[in-house]
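Student: please find the sequence and the predicted model below.
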Amino acid sequence: MTDPRFDELIHAPTRLGIVAQLAAADWVVFKFLRDSLNLSDSALSKQLTTLNEAGYVEIHKALAGKRPRTTVRLTPAGRAAFEGHVAALEDIVARSRSSLRPEPSPSDAS
């Protein structure tokens, strides 16, 4: 069981989308992330740099033939942060749902 821990860095919508995509795979190709999240190269690069500086992602650059190929993956710290963040969000939703249940009226107690 993952300890719930809200993570402000991951919570930003673009970074949350990136980390969610990365959580579903081992290595993910930059172009796939860019296209699936509908981001520009520069916007994705900026967000990946932020996640990399936090120690949440690892970025690997290589050549595929004559073309550069960038792949990205979550580090163990990034995976733990994402899982903790998701657990915290699930707790928030569960508390919200339980508070929306109507309280029994005194006539229901009979």
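Tutor: That came through fine. Numbers count the residues shown, from 1 in each chain.
Student: when you work out contacts or count neighbours from here on, use the C-alpha atoms and nothing else.
Tutor: OK.
Student: this structure: strands as residue ranges?
Tutor: Counting by DSSP state E, the chain has strands at residues 28-29, 57-64, 67-74.
Student: TSV please, covering these and showing distance to Gln21 and mean neighbour count.
Tutor: Formatted as TSV, those follow (distance: least, C-alpha to C-alpha, whole Å; neighbours: other C-alpha atoms under 10 Å):
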stretch	distance to Gln21	mean neighbour count
strand 28-29	8	16
strand 57-64	12	14
strand 67-74	9	17
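Student: ok, and here's another one to check against it:
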Amino acid sequence: MTELDPLIHAPARLRIMSLLAAVEEADFAFLRDETAVSDSVMSKHATALETAGYVVIRKGHVGKRPRTWLKLSPKGRQAYKDHITALQDIVARSGMSLTPDQPHPRPQAGEVRNRQPADRHPASPRSTG
């Protein structure tokens, strides 16, 4: 069974990773606003994810204004997929699913079920458009 990643599991970081999994890259301000955190909190999360090798941070300018963009690294994308797989495994034990249209039969006590690999689950975006 895949384990939850404690670095990703924090709610704001999970939101950041989820947002980044759906796009090629995202502006710092967009991520800050979507996660509803302050600049300093967003900066700390971004730095922690960058230190782990999960995100790549790019700095530049739009006109004369400085901007910061983040994107998932290949390592970060795999860590996110693994984390989602672990969440799916936990939820599936209750007979429920993270996707309502895909109920999982509830395993019997002591029964172990094989799960789909993370890269085949619809909640893990394949394309980054």
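Tutor: Yep, it's here. What you see is a predicted model, and the numbers here were worked out from it, not measured in a lab.
Student: need the TM-score between these chains.
Tutor: The TM-score (TM-score structural alignment, normalised by the length of the first structure) is 0.84; 98 aligned residues with a C-alpha RMSD of 1.5 Å.
Student: TSV for the strands of the first structure, including distance to Thr14 of the first structure?
Tutor: As requested, the strands of the first structure are exported to TSV (distance: least, C-alpha to C-alpha, whole Å):
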stretch	distance to Thr14 of the first structure
strand 28-29	16
strand 57-64	14
strand 67-74	15
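Student: just so I know, which of the ones you listed lies nearest Pro4 of the first structure?
Tutor: strand 67-74 (18.5 Å; C-alpha to C-alpha).
Student: which residues touch the most centrally placed residue in the second structure?
Tutor: Geometric centre of the second structure, nearest residue: Met17, 3.2 Å, by C-alpha atoms, centre = their mean. Contacts for Met17 of the second structure (C-alpha atoms under 8 Å, 6 or more residues apart in numbering) come out as 8, 72, 80.
Student: counterpart of the second one over in the first structure?
Tutor: Leu72 of the second structure maps onto Leu74 in the first structure, with residues paired by TM-score structural alignment.
Student: for the first one, same thing?
Tutor: For Ile8 of the second structure, the aligned position in the first structure is occupied by Ile10, per TM-score structural alignment.
Student: can you give the contact residues for the lengthiest helix in the first structure?
Tutor: Taking DSSP state H as the criterion, the first structure has its longest helix at helix 76-100. Outside helix 76-100 of the first structure, the residues that touch it by C-alpha under 8 Å, 6+ apart are 2-7, 10-11, 19-20, 23, 55-57.
Student: buried stuff in it?
Tutor: Residues of helix 76-100 of the first structure classed as buried by neighbour count (16 or more other C-alpha atoms under 10 Å): 78-89.
Student: how about the contacts of helix 76-100 of the first structure in CSV, adding distance to Pro68 of the first structure?
Tutor: Shown next, in CSV, are the contacts of helix 76-100 of the first structure (distance: C-alpha to C-alpha, whole Å):
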residue, distance to Pro68 of the first structure
Thr2, 37
Asp3, 39
Pro4, 38
Arg5, 36
Phe6, 35
Asp7, 32
Ile10, 27
His11, 30
Val19, 22
Ala20, 24
Ala23, 23
Gly55, 23
Tyr56, 23
Val57, 19
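Student: mind checking which of those residues are buried?
Tutor: 4-7, 10-11, 19-20, 23, 56-57.
Student: name the nearest of the residues you listed relative to Ala43 of the first structure.
Tutor: Using C-alpha to C-alpha, those come closest to Ala43 of the first structure at Val19, 14.6 Å.
Student: residue in the second structure paired with that closest one?
Tutor: Checking TM-score structural alignment: Val19 of the first structure goes with Met17.
Student: Glu24 of the second structure reaches Lys71, doesn't it?
Tutor: Yes - using C-alpha atoms under 8 Å as the test, Glu24 of the second structure is close enough to Lys71 to be in contact (6.3 Å).
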